[in-house]
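*Asks:* The sequence isn't on hand, but the structure is:
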């Protein structure tokens, strides 16, 4: 029986409270009992937080088809934002998460003082430019509005996608850290910054929008087919990673999941299910 549990912003206060407890090393803190890392109780399920699509879908494929044979009990909890999975992993409410790329993780750690580390790369979600109002890049004209994700790494990534397709010009050298203030020529476009998860819902209110691959798929879009422009996979640093709190990489359950997520079976599942909109990107994460 599937045991996905959706966690929404309503539990943000609980997550923050648990984070405070973990910092104090109370008896409820698994780390205080020696229950993490190599000493983790392998008879307990590994609880992994994930965005619904494709992360939870991939994890549930592993749970249904691969985990039992590997001796892994796996529980999947679905999150619908980009903050709570990390705070819940930091606090020990969950054991791991799978929803983000390493540049976002690095930025999150820096801003929040968390101690989260990537374990293994799994897949790439190419960022795409979509529109319900124009059919081709050349139809995007001065005076029109483009929505972009408002978190640091994805906004920079979105601006570079627009620059690569000639819609804007950005300062040399800013890379994926680009901000709206780094645009040197907007070419008459206006920009609307939105939380990544809400961008697909804004498609009818703007002329075009840069949407993360997972949210595009959840909205019924096919990035490989429906986008006006799509990120290239070659040399792309934005592979989505399995993440744990530092010290828990040695948890035998985490190591089993790491291997399963990079298995031939998962590769085939991703390719057959997402048909190029999600791409396998196996291997070790890049060094910080």
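*Replies:* Nice, thanks for sending it over. Keep in mind that what you see is a predicted model, and the values were worked out from it rather than measured. Numbering: from 1, shown residues only.

*Asks:* going forward, measure contacts between C-alpha atoms and count neighbours the same way
*Replies:* OK.

*Asks:* Report the separation between the most centrally placed residue in the chain and residue 220.
*Replies:* Taking C-alpha atoms, centre = their mean, the centroid of the chain lies closest to residue 100, which sits 2.5 Å from it. Distance, residue 100 to residue 220, by C-alpha to C-alpha, to the nearest Å: 20 Å.

*Asks:* Quote the end-to-end distance of stretch 122-142.
*Replies:* End to end - C-alpha to C-alpha - stretch 122-142 spans 39 Å.

*Asks:* For the protein, which segments count as helices?
*Replies:* Assigned by DSSP state H, the helices in the chain fall at 12-24, 57-62, 84-91, 102-112, 152-164, 213-218, 223-226, 252-261, 264-274.

*Asks:* Tell me which residues are up against the third one.
*Replies:* Spelled out, that is helix 84-91. By C-alpha atoms under 8 Å, 6 or more residues apart in numbering, the surrounding residues in contact with helix 84-91 are 9, 12, 15-16, 18-23, 49-50, 79, 94-97, 114-116, 244-245.

*Asks:* next one: the second one
*Replies:* With contacts defined as C-alpha under 8 Å, 6+ apart, helix 57-62 is touched by 76, 260, 261, 266, 269, 270.

*Asks:* what do you get for the fourth one?
*Replies:* Residues outside helix 102-112 that contact it (C-alpha under 8 Å, 6+ apart) are 114-118, 152-154, 237-241, 285, 288.

*Asks:* what about 6 Å?
*Replies:* Under the criterion C-alpha atoms under 6 Å, 6 or more residues apart in numbering, residues residue 153 lie in contact with helix 102-112.

*Asks:* quick check: angle from it to helix 152-164?
*Replies:* Counting by axes from the mean of the first three to the mean of the last three C-alpha atoms, to 10 degrees, helix 102-112 lies at 140 degrees to helix 152-164.

*Asks:* Pull the distance from helix 102-112 to the chain's centre.
*Replies:* 12 Å (C-alpha atoms, centre = their mean, to the nearest Å).

*Asks:* Buried by neighbour count: which residues of that helix qualify?
*Replies:* Going by neighbour count (16 or more other C-alpha atoms under 10 Å), the buried part of helix 102-112 is 102, 103, 104, 105, 106, 108.

*Asks:* take the one below as the second:
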């Protein structure tokens, strides 16, 4: 995942406007990115209210902010990242944040650019792919699944393409910058969250096939401080996500760009 240059967009207090100072033990502060995370969080407002808690959602579009705020104790939890990103932050910041709940994953998919069907692929077509080490291998595996390329055992970088059947012009682009360029390419491989934000999910042609092992790796999680894994707030938040309405919302609103992993 890449940093998106920004700061706080808005502090959104979605319920409990009557909360008083001194009631912080009944306020759960969660930082999230806008789509789909903040929208999903809104679905747990009422379940938390039933447990006596007010949910405050801080909406950001800078991936560095949520873990920093969690690490310094400003917030109680965050929801924006997968486990490898969390692990990397812990390593870089000498921190020990922990995931508390697996909520959803976002398959990458190939989207129509200038061509609206996979059958239209021709010699020399341009395909945009994310350039980061998490998503580039997934993009290359999808192209191999389509039968457009063949990979060596590594499947990590463009140099691992052993056979390029259509002599595709595969361009590495920062993941969050692909959607603005989609109409200049024949095809583009895009993460689900960016497709949602750009409102282009209807242009999806085929999603990646994902093993359970890969789902466990890329699933987006609720993260908390290690000392708060068993706190009342964390337990209440996890319980709120078990409300069937949350999973139904994800399935009806976002599938197949977002897939729930909730029970």
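*Replies:* Yes, it's here. Keep in mind the model is a prediction, meaning the values are calculated, not measured.

*Asks:* TM-score, when you put one on top of the other?
*Replies:* Put the two chains on top of each other and the TM-score (TM-score structural alignment, normalised by the length of the second structure) is 0.81; 242 aligned residues with a C-alpha RMSD of 2.5 Å.

*Asks:* hang on, the earlier thing: filter the contacts of helix 84-91 of the first structure down to the buried ones, ChimeraX style.
*Replies:* Buried subset of the contacts of helix 84-91 of the first structure, written as a ChimeraX selection, criterion 16+ other C-alpha under 10 Å:
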select :15,16,18,19,21,22,49,50,79,94,95,96,97,114,115,116,244,245
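
*Asks:* Which residue is the nearest non-sequential neighbour of residue 215 of the first structure?
*Replies:* Spatial nearest neighbour of residue 215 of the first structure, excluding adjacent residues (C-alpha to C-alpha, 6 or more residues apart in numbering): residue 197 at 6.2 Å.

*Asks:* Going along the chain, name the strands of the first structure.
*Replies:* Along the first structure, the segments classed as strands by DSSP state E run 5-7, 46-50, 74-79, 96-101, 116-124, 128-130, 145-149, 169-170, 183-185, 190-194, 208-211, 229-230, 239-245, 279-283.

*Asks:* Let me have these in a markdown table, extended by distance to residue 68 of the first structure.
*Replies:* Shown next, in a markdown table, are the strands of the first structure (distance: least, C-alpha to C-alpha, whole Å):
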| stretch | distance to residue 68 of the first structure |
| --- | --- |
| strand 5-7 | 20 |
| strand 46-50 | 12 |
| strand 74-79 | 9 |
| strand 96-101 | 19 |
| strand 116-124 | 20 |
| strand 128-130 | 36 |
| strand 145-149 | 38 |
| strand 169-170 | 50 |
| strand 183-185 | 51 |
| strand 190-194 | 40 |
| strand 208-211 | 35 |
| strand 229-230 | 37 |
| strand 239-245 | 19 |
| strand 279-283 | 22 |
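
*Asks:* and among the ones you listed, the most buried is which?
*Replies:* strand 208-211 (a mean of 28; mean count of other C-alpha atoms under 10 Å).

*Asks:* elements contacting that one?
*Replies:* strand 128-130, strand 145-149 (3 or more C-alpha pairs under 6 Å, 6 or more residues apart in numbering; DSSP states H and E).

*Asks:* mind redoing it with 10 Å?
*Replies:* Judged by 3 or more C-alpha pairs under 10 Å, 6 or more residues apart in numbering; DSSP states H and E, strand 208-211 of the first structure is in contact with strand 128-130, strand 145-149, helix 152-164, strand 190-194, strand 229-230.

*Asks:* right, and the ones you listed - which one's nearest residue 255 of the first structure?
*Replies:* Closest to residue 255 of the first structure of those is helix 152-164 (C-alpha to C-alpha; 27.9 Å).

*Asks:* What range does that closest one cover in the second structure?
*Replies:* With TM-score structural alignment applied, helix 152-164 of the first structure matches the range 133-145 in the second structure.

*Asks:* buried set for the matching stretch?
*Replies:* For stretch 133-145 of the second structure, the neighbour count (16+ other C-alpha under 10 Å) marks 135, 136, 137, 138, 139, 140, 141, 142, 143, 144 as buried.

*Asks:* Which single one of the residues you listed is nearest to residue 236 of the second structure?
*Replies:* Using C-alpha to C-alpha, those come closest to residue 236 of the second structure at residue 135, 32.8 Å.

*Asks:* separation between the closest one and residue 110 of the second structure?
*Replies:* 13 Å.

*Asks:* picking up where we left off before, of the helices and strands packed on strand 208-211 of the first structure, which approaches residue 182 of the first structure most closely?
*Replies:* Comparing those against residue 182 of the first structure with C-alpha to C-alpha, the closest turns out to be helix 152-164 (9.3 Å).

*Asks:* Which residue is the nearest non-sequential neighbour of residue 51 of the second structure?
*Replies:* Spatially, and ignoring its direct neighbours in sequence, residue 51 of the second structure is nearest to residue 236 (7.0 Å; C-alpha to C-alpha, 6+ apart).

*Asks:* how deep is the residue mapped onto that neighbour from the first structure tucked in, by neighbour count?
*Replies:* By TM-score structural alignment, residue 236 of the second structure lines up with residue 256 in the first structure. By other C-alpha atoms under 10 Å, 14 other residues sit near residue 256 of the first structure.

*Asks:* which ones are touching residue 256 of the first structure?
*Replies:* Taking C-alpha atoms under 10 Å, 6 or more residues apart in numbering as the contact definition, residue 256 of the first structure lies against 67, 70, 71, 72.

*Asks:* Neighbour count says what about those residues? Which are buried?
*Replies:* Among the contacts of residue 256 of the first structure, those classed as buried by neighbour count (16+ other C-alpha under 10 Å) are 67, 72.

*Asks:* Out of the contacts of residue 256 of the first structure, which are shared with the second structure?
*Replies:* Checking the contacts of residue 256 of the first structure against the second structure (both residues aligned by TM-score structural alignment, their matches' C-alpha atoms under 10 Å), the contacts still present are 67, 70, 71, 72.
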